[in-house]
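J.: Sequence plus the predicted model coming up.
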Amino acid sequence: MRSVAIVGLGWFGLPLARDLRNLGWEVKGSKRTQEGVEEMRLWRLEAYQLQLDPEINADPDDLIALLSVDSLVVNIPPSDYFFDAESYTQGIENLVNEALLCGVKHIIFISSTSVLPMQTGQFDEETQPPFSPLYEIEQMLFTLQDIDVDIIRFGGLIGNDRHPVHSMSGRTYQQGNSPVNLVHLEDCSRAVQSLLETQGGHRLYHLVAPQHPTRVDYYQAMAEKFAEKAPHFECSEEDLQRIIVADKICRELDFVYQYPNPYTM
């Protein structure tokens, strides 16, 4: 049976784990607290406590059990763990080194399109990002030898129980004419499944829905849909026209977005 460990069973990691288990994978995962571990076990998931400080804080036997898998998905956003970039990058590097010692053959790192330039333009996987902790980790991973490495950069995440319009209600924002770069949780899970099933070499993909309505049009429509007070946007002809191009995964892995239109997310 194919096996995978997901470090970070959060809003994305837990649904991913359940999807993979339903597909026949042996799935393990980690949470930062023992309470979180117990919650995961209620979902009948094999879970272990692990925290990066940036040293690995975990029971040695638990760490070996967690990382005794074919593939590892690293799903740890910087803001969830560390206050400084150096600690974050060191923590991820420590985790990767332990995975290599345990014989992991495939690493998938969940990154973000926030690494790309915040300026007008269309940005694909060939774009050179400015320096950031996430980009530093990406570069570190691509130096690894004799192991398959995939990096996937998600756009803004939307799911059935998570939509940014709820926290935007009634507030005022700039850049109303800028396009959105969003992706649905289910497409994210399916994309990671595709990477796990077609591993090979070092690969980088973006994952963003191909349609990009303006922020003002989109969030005002979503406010009406969810019965929220509409956010106010200041619009200008100078607003950034920043579009993340994310069709490489479609061309190379025959991936099809189930939610190409943000209005249906």
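T.: Structure received.
J.: From here on, just use CA atoms for contacts and neighbour counts.
T.: Will do.
J.: helix or strand for the residue nearest to the spatial centre of the chain, which one?
T.: For the chain, the residue nearest the mean C-alpha position is I110 (4.0 Å; Cα atoms, centre = their mean). Here I110 sits within strand 106-112, counting by DSSP states H and E.
J.: For the following helix or strand past that strand, buried residues please.
T.: The helix or strand immediately downstream of strand 106-112 is strand 121-123, counting by DSSP H and E. Neighbour counts over strand 121-123 (16 or more other Cα atoms under 10 Å) mark F123 as buried.
J.: could you list every residue that touches I56?
T.: Contact partners of I56, counting by Cα atoms under 8 Å, 6 or more residues apart in numbering, are L50, G91, N94, L95.
J.: Narrow the residues you listed to those that are buried.
T.: Burial by neighbour count, 16+ other Cα under 10 Å: within the contacts of I56 this picks out L50, G91, L95.
J.: put this beside the first:
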Amino acid sequence: MMRTVSILGVGWLGMPLAKKLISNGYKVKGSVTSSSKMELLQHAAIWPYRLVLTEDELELDDPGFFDADVLIVSIPPRRRPDVELVFPAQIRQLIKHLETVSLTKVIFISSTSVYPESGRIARETDVLLPDKPSGRALLEVENELRLNRNFETTMVRFGGLIGADRNPARFLSRKTEAIDGSKPVNLIHQDDCISILMEIIRQNVWGETFNACCPEHPSRKEFYLKASELSGLQAPRFTDQAEPFKIVDSSKLIKCLDYQFKYPSPMSYLGAGF
């Protein structure tokens, strides 16, 4: 059985994922970018490592980080004008290092931003032309990881992340202009993110690409009005002017992993009192 998991990027998703893995008997190694954060990992029983990825090098104090059965790459592209150049260059440094170690199983945390707002259902078999620079950067990275024969990579394209300390009402509460209320949302709860990643490891599912998003897609107006009501925040203003949209389909994941969502709809998360 795979018993050692390294998580590159122990943040909002990586920390609770690490704790869940540990509670299920896994040894977890985690990376952060500064030595000051390593104590937080130690307190959570995570083996701490300092790892910094730049366009030019992978800086790692202890190569033992890559002595693992599975590597989970959980570092989103940063918002910067040159993200299409910088993020793929960073991951190329990681790939170059992976080609020198024995680790052969990788999970890459991607995003549904690789899909354009095409006004239709988005599936893993689509030919992709992302709208945003971050989506184009992620797609390039996905392709480079997928084509590398030194290891097998499973891509998980998460929708918008909700749960834990992320109040969904804050997503749009600061918007001053009216937004399209009819646009469907593509969201996923942190608990489902963690459970899906656990199942991929448990079932040894490699070389796949999965959309991971609530199967139900309420409208922005329905979801954010309810979220604002529950949190006491100002609701955004809505308009009937239709904006480009997409509906992300997670049926492949549900079928391949025999997975049942804990929150099949973002509304069920709100119904639980978030």
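T.: Arrived safely. Source: prediction; values computed, not measured.
J.: quick one: the strands in the stretch 51-200 of structure 1?
T.: For the stretch 51-200 of structure 1, applying DSSP state E, counting those that start in this stretch gives strands covering 51-52, 56-57, 71-74, 106-112, 121-123, 148-154, 156-158, 172-173, 182-184.
J.: Find me the equivalent region of the second one in structure 2.
T.: Spelled out, it's strand 56-57 of structure 1. The alignment of strand 56-57 of structure 1 onto structure 2 (TM-score structural alignment) spans residues 58-59.
J.: Relative to structure 1, what is the average displacement of that stretch?
T.: Taken over the aligned residues, the distance from stretch 58-59 of structure 2 to structure 1 averages 1.5 Å (mean Cα distance after the TM-score superposition for structure 1).
J.: and if you look at stretch 84-98 of structure 2?
T.: Here the mean offset of stretch 84-98 of structure 2 against structure 1 after fitting is 1.6 Å, by mean Cα distance after the TM-score superposition for structure 1.
J.: Mind listing what's buried along that stretch?
T.: E84, V86, F87, P88, A89, Q90, I91, R92, Q93, L94, I95, L98.
J.: Compute the number of surrounding residues for the residue nearest to the second one when sequence neighbours are not counted.
T.: In this case it means V86 of structure 2. Leaving aside its chain neighbours, V86 of structure 2 sits nearest to E55 (6.0 Å; criterion: Cα to Cα, 6 or more residues apart in numbering). E55 of structure 2 has 15 neighbouring residues, counting by other Cα atoms under 10 Å.
J.: so stretch 137-145 of structure 1 aligns onto which residues of structure 2?
T.: With TM-score structural alignment as the criterion, stretch 137-145 of structure 1 aligns to 141-149.
J.: and the matching stretch, how far out from the chain's middle?
T.: 17 Å (Cα atoms, centre = their mean, to the nearest Å).
J.: got the contact list for it?
T.: Stretch 141-149 of structure 2 is contacted by residues F87, P88, I91, I95, F108, S110, E152, T153, M155, G207 when judged by Cα under 8 Å, 6+ apart.
J.: Report all helices and strands that the strand holding I110 of structure 1 contacts.
T.: For strand 106-112 of structure 1, the packing partners by 3 or more Cα pairs under 8 Å, 6 or more residues apart in numbering; DSSP states H and E come out as strand 71-74, helix 133-141, strand 148-154.
J.: let's see it at 6 Å
T.: strand 71-74, strand 148-154 (3 or more Cα pairs under 6 Å, 6 or more residues apart in numbering; DSSP states H and E).
J.: Check the mean deviation of it from structure 2.
T.: Relative to structure 2, strand 106-112 of structure 1 is 0.3 Å off (mean Cα distance after the TM-score superposition for structure 1).
J.: circling back to that earlier point, among the contacts of stretch 141-149 of structure 2, which one lies nearest to L40 of structure 2?
T.: F108 (23.5 Å; Cα to Cα).
J.: Let me see the contact set for that closest one.
T.: F108 of structure 2 sits next to V73, M155 when contact means Cα atoms under 6 Å, 6 or more residues apart in numbering.
J.: same deal with the one 4 residues further on?
T.: For T112 of structure 2, the residues meeting the contact criterion (Cα under 6 Å, 6+ apart) are R157, F158, G159.
J.: Hmm, the second one is touching V114, no?
T.: No. Judged on Cα atoms under 6 Å, F158 of structure 2 makes no contact with V114 at a distance of 10.3 Å.
J.: distance from the centroid: which residue in structure 2 tops it?
T.: Distance to centre of structure 2, Cα atoms, centre = their mean, peaks at D240 (30.6 Å).
J.: on that earlier part again, output the buried residues of stretch 84-98 of structure 2 in CSV, with distance to K20 of structure 2 appended to each entry.
T.: Shown next, in CSV, are the buried residues of stretch 84-98 of structure 2 (distance: Cα to Cα, whole Å):
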residue, distance to K20 of structure 2
E84, 33
V86, 32
F87, 28
P88, 29
A89, 31
Q90, 28
I91, 26
R92, 29
Q93, 29
L94, 25
I95, 27
L98, 25
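J.: now, which of those residues lie within helices?
T.: Cross-referencing these against helices under DSSP state H gives E84, V86, F87, P88, A89, Q90, I91, R92, Q93, L94, I95, L98.
J.: Does M15 of structure 2 lie in a helix or a strand, and which?
T.: Here M15 of structure 2 sits within helix 14-23, counting by DSSP H and E.
J.: Perfect, I'm done here.
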